[in-house]
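Peer 1: next one to model:
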Amino acid sequence: MHLSALLDFDVVPLDTDDAVSVLIDITAPEREADSERPPATLQIVLDRSGSMGGGRLAGAVTALVGLVDRLAPSDHFGLVSFDTQAVVEVPTGPLTDKEAVRRRIRGLVPGGGTDLSSGLLRGIQEARRAGGAQGATLLLISDGHANHGVTDHDLLHQVTADAYGHGVTTTTLGYGLGYDEALLGAVADGGAGSALFAEDPDTAGGLIAQEAEYLLAKSAQAASLRVPPGPYVKEVSVVGEMPSSRLPDGSLMVELGDFFSGETRRLLLRVEVPGMAALGTVTVTTLDVTYVDPTTMTTYTATLPITVNVVPGDEARDRSPRPEVRTEEALQRAQTAKREASEALRRGDRNAAAEILDRARGDLPRPSSVPGAASADLAAQEEELGRMSALARTDDASRTSKSLYSSQSGYSRKRGRHQSRPGSETPRPGEGTPPRPGGEISGHQTGGDLYHPDPESPRSRRRPPQDPGQED
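Peer 2: Presented below is the predicted three-dimensional model:
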């Protein structure tokens, strides 16, 4: 795992409280195409309530049959369906009899109400049983508002957060225009997955196939970023919509979920620092990214110190923020604006939603003023915010709300996947080797790389460092 960090300001004034923004790129190990991948565990939880009639269930069935065709016999697959109760249609296990699994999937018919919590809980039980130490991916597909069982968003968020702590990553797919995007978003946030939106069967089928591709290309799982407390940190927070939490010791924890081969994620931290009484270089904090190699089940930690230079106040007054960092800050603020606009639409306030989006669009730097890939990101966000503002005023409010929520949910994750999708620079899912020994765990800010396996993992293996200053 390779880390790099860029600060908007790398100097801070003497004896003065200040704040710096830290732009972090996290890149997963790449697999080579000449060795088998480890077996994957995919658990499907499928809504078969009455509202799934009219082609929706048929579209999901077609996609799931294709998914079974794509998986290897050694992969574990399971299917739980639910209406007013959950049914284990396919117990999670190796696909030794694919035809029997296809027949069971094709036999699904719409039923009654929507007890989403029952299906989710039963699916998690199956995923944990079959996934074991290797972990599992759960995909929840639903088109409705939960009207039976547990419907509290916070409780369902906690359910999937607990499952993630036991190796189960949860992604949700909202189907049609009748589902509760805030509920499915809470489920996905807890499970460190994505909250996807499909209005029609074709889109749903494509997203189901895409999630399977990501699963089979996985090279790092259960990844998390931890920022510990310390004397030089007054407060640290995530800019944007990446879910985070506080540990009992005061550390900030960001659950990153799983990475496919070569995938890069980007996130932004805001670090408030107290006034420091001595001039010179200070390590403000240290970033720890921990992940599990899905092939060997070895736990590794990449460590990156974040340093600033304390200078006299008159020198600090002339500093200029790095445009790359400020550009990312604007992009992340735009994601928060999308969530706020989605909430306004759910309240029925179209004008407020459009105004929020217009304001965010106006706050973006001009794409022509920023070089490189950031210019394309800005142009894409500018176009999307303008289009969504117009739709917020005129189009179906439910459709626009769901589109906005899906767009902002896991923005960093989805952008990383778009930039480095399986099958392009990386090998096809299903092919590959474990990460190459040596050099895959690294950190880089201004020239120093640190490497170490997780000292608490009995299965960790030491990897030699490269030359200082080298990036992978």
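Peer 1: okay, CA-based contacts and neighbour counts for the rest of this
Peer 2: OK.
Peer 1: buried stuff in stretch 119-137?
Peer 2: 119-128, 130-131, 134-137 (16 or more other CA atoms under 10 Å).
Peer 1: could you check how far Lys402 is from Glu199?
Peer 2: 9 Å (CA to CA, to the nearest Å).
Peer 1: neighbour count winner among the two?
Peer 2: Lys402 (28 against 17; other CA atoms under 10 Å).
Peer 1: which elements pack onto the host helix or strand of the more buried one?
Peer 2: Assigned by DSSP states H and E, Lys402 belongs to helix 397-408. Packing contacts for helix 397-408, counted by 3 or more CA pairs under 8 Å, 6 or more residues apart in numbering; DSSP states H and E, involve helix 181-190, strand 192-198, helix 323-346, helix 373-394.
Peer 1: quick one: buried residues of whichever helix or strand comes after the shortest one?
Peer 2: Counting by DSSP H and E, the next helix or strand C-terminal to strand 192-198 is helix 201-216. Buried residues in helix 201-216, counted by 16+ other CA under 10 Å: Pro201, Ala204, Gly205, Leu207, Ile208, Ala209, Glu211, Ala212, Glu213, Tyr214, Leu215, Leu216.
Peer 1: so can I have JSON lines of the residues you listed showing distance to Gly190?
Peer 2: Below are the buried residues of helix 201-216 laid out as JSON lines (distance: CA to CA, whole Å):
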{"residue": "Pro201", "distance to Gly190": "26"}
{"residue": "Ala204", "distance to Gly190": "22"}
{"residue": "Gly205", "distance to Gly190": "24"}
{"residue": "Leu207", "distance to Gly190": "20"}
{"residue": "Ile208", "distance to Gly190": "20"}
{"residue": "Ala209", "distance to Gly190": "22"}
{"residue": "Glu211", "distance to Gly190": "18"}
{"residue": "Ala212", "distance to Gly190": "20"}
{"residue": "Glu213", "distance to Gly190": "22"}
{"residue": "Tyr214", "distance to Gly190": "19"}
{"residue": "Leu215", "distance to Gly190": "18"}
{"residue": "Leu216", "distance to Gly190": "22"}
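Peer 1: one more, for comparison:
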Amino acid sequence: MRIDVRSQFDLIAQGVDELVPVLVDITAPHLDEASADTRPPHTLQVVLDRSGSMGRGPLEVAKTALKDLVDRLRPDDNFGLVAFDDQVQVVVPAGPLTDKDSVKAAITGLRPGGTTNLSAGYLRGLQEAERVAKEAGATVLLVSDGHANCGVTDPEILGEKADQAFHRGITTSALGIGEGYDEHLLAALACGGRGNDGMAEHTDAAAQFIAAQVDGLLSQAAQAVSLLLRMESIVRGVELVNELPVTVTPDGVLIELGSLYSGETRTLTLVLDVPAGPPPGPVRLGELELSWAELPTLKQHTATVSLDAEVAPPSVAATRTADPRVATELVFQRAQQAKRRAAVALRNRNPQEALEELRRARDAVQAATASAPVEMATDLDEELAILGALIRQTKSGNYSRSAKAALKRVGDASRSRGRQFAAGTGLDHHDWTDQPGASRPTPARHSKTPRRAWIDLAEAVRTLPLTPQDREPIAEAIAALLDGRPDFNASRFRRHALSTKSRGCGTDHTPDSLF
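Peer 2: Purely as a prediction, here's the structure:
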């Protein structure tokens, strides 16, 4: 495991209250084939909604995906299935997969039923998982297409149950199918359980999400990953900008990340509140202690990194430059917070408040594109497209879908920031098939993607036999015409079209960073 820390500024102004953004990257080791072969047995407990509305197609898709999932697990892995409508049924008692044919036959025999007692199904699934889980813990995957309309329906209460289960070694992931599910409840379960939450409007995406859970389960490199921040007395407080549970302990602020997959990097954004006072010179703000259990041995490890800064007179600190990656990531995460607030406003039938949140976030992200590092350009472009689509949906009155899409992106971009899945899994951050308003052409249907076309168009304008001054009105006219199209960034288009440097010959605007 590796932990890397960087601050937005290399200097803190003396005698001035400062907010110091800090970026933390946590990278898991790559598992080799030998480690994968010797992994401890996993426990996967599925909690499946079989209420009447699931009978129109989603239930059959889920059953097929679960049977494929069973085939991919080892005979010594534990698998269990609880199905629920207004009643709860233990379809497959949690235990080793010694008879996969019988398990798949039990899955095939599921039929749709009545209403949706989600809490009863989830709690029974937790009981089954705990019954067989060993040191390696367990994962509960809840799949539902409806609102919980009986039993416990309070997201806060169920989120607390998921959090308690996490501290007993059980992770919870949740998938909402269609447009009728309670996005706040499922997000609370995934957040408390430190798992993934998915939104699948179509059956294909539901199958991909379920398959991706096994991909993650089989590639875990570390479990019980946590980060403890010990602050020095000169730090007044700290904000974790990502949407992750935080616990204040006698030793400091504890952030629990759950499991990390082989080779993945998770990114956290902290903001330290440093009041005026420290004299000029080096100062220690605190330290970060990373703890984890290595797989497959479950050996416990810790690593510590110091948080240091340099205090300088205000006149000197005024000349400091911001780290572009930290500054951009902070804007990106603030946008996730805005979408969370917008989703709550839509739930409360306050679309105007939601629109104000989304527009402010869009404007902030747009402003950040000018100074964003190359490696974050795609993230910002996607975020702008998503915010634009959410604004359009909200204005059209489609509040439910807009709220669900907003919360889905928050889960991806905030709780699991940095996590990457294979394309087409339904969890890939660059898979647009389920994003609101997404209509990006793909190379399979078009000989040239929009991104490639805009790059070539900018290059064509740049190479016109004209001075930059004469090219400017041409670039402005094209930018005005294309602004708002997928993958198009007007400011970067203008910058390249008016550049005096050729593409790939020392210019900052390489093909992959233009748009």
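Peer 1: give me the TM-score for this pair.
Peer 2: The pair, once superposed, lands on a TM-score of 0.85 when counted by TM-score structural alignment, normalised by the length of structure 1; 422 aligned residues with a CA RMSD of 2.0 Å.
Peer 1: returning to that earlier point: to Val238 of structure 1, which of the helices and strands packed on helix 397-408 of structure 1 lies closest?
Peer 2: Proximity to Val238 of structure 1 (CA to CA) singles out helix 323-346 among these, at 9.6 Å.
Peer 1: so that closest one versus helix 181-190, what angle?
Peer 2: Per axes from the mean of the first three to the mean of the last three CA atoms, to 10 degrees, the angle that helix 323-346 of structure 1 makes with helix 181-190 is 140 degrees.
Peer 1: distance from helix 323-346 of structure 1 to the middle of the chain?
Peer 2: Here helix 323-346 of structure 1 is found 16 Å from its chain centre; the criterion is CA atoms, centre = their mean, to the nearest Å.
Peer 1: average gap between it and structure 2?
Peer 2: Superposing on structure 2 and averaging over aligned pairs (mean CA distance after the TM-score superposition for structure 1), helix 323-346 of structure 1 comes out at 1.2 Å.
Peer 1: returning to that earlier point: against structure 2, where does the helix holding Lys402 of structure 1 fall?
Peer 2: The alignment of helix 397-408 of structure 1 onto structure 2 (TM-score structural alignment) spans residues 399-410.
Peer 1: now the matching stretch on structure 1. Mean distance?
Peer 2: Mean for stretch 399-410 of structure 2 is 1.2 Å (mean CA distance after the TM-score superposition for structure 1).
Peer 1: how far does that stretch sit from its chain's centre?
Peer 2: 13 Å.
Peer 1: who's in contact with the most centrally placed residue in structure 1?
Peer 2: Nearest to the geometric centre of structure 1 sits Arg413, at 4.2 Å (CA atoms, centre = their mean). Arg413 of structure 1 makes contacts with Ser194, Arg265, Arg266, as judged by CA atoms under 8 Å, 6 or more residues apart in numbering.
Peer 1: now it: how far from Thr264 of structure 1?
Peer 2: To Thr264 of structure 1, Arg413 of structure 1 is 8 Å away according to CA to CA.
Peer 1: which parts of structure 1 are helices?
Peer 2: According to DSSP state H, structure 1 carries its helices in the segments 56-70, 98-106, 116-131, 153-165, 181-190, 201-216, 313-316, 323-346, 350-363, 373-394, 397-408, 411-419.
Peer 1: same list (those) but as a markdown table, adding distance to Leu42 of structure 1.
Peer 2: Shown next, in a markdown table, are the helices of structure 1 (distance: least, CA to CA, whole Å):
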| stretch | distance to Leu42 of structure 1 |
| --- | --- |
| helix 56-70 | 10 |
| helix 98-106 | 14 |
| helix 116-131 | 8 |
| helix 153-165 | 14 |
| helix 181-190 | 16 |
| helix 201-216 | 8 |
| helix 313-316 | 53 |
| helix 323-346 | 29 |
| helix 350-363 | 37 |
| helix 373-394 | 32 |
| helix 397-408 | 22 |
| helix 411-419 | 19 |
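Peer 1: please identify the most buried of those helices.
Peer 2: Highest mean neighbour count of these: helix 181-190, a mean of 26 (counted as mean count of other CA atoms under 10 Å).
Peer 1: I'm done for today, thanks for sticking with me.
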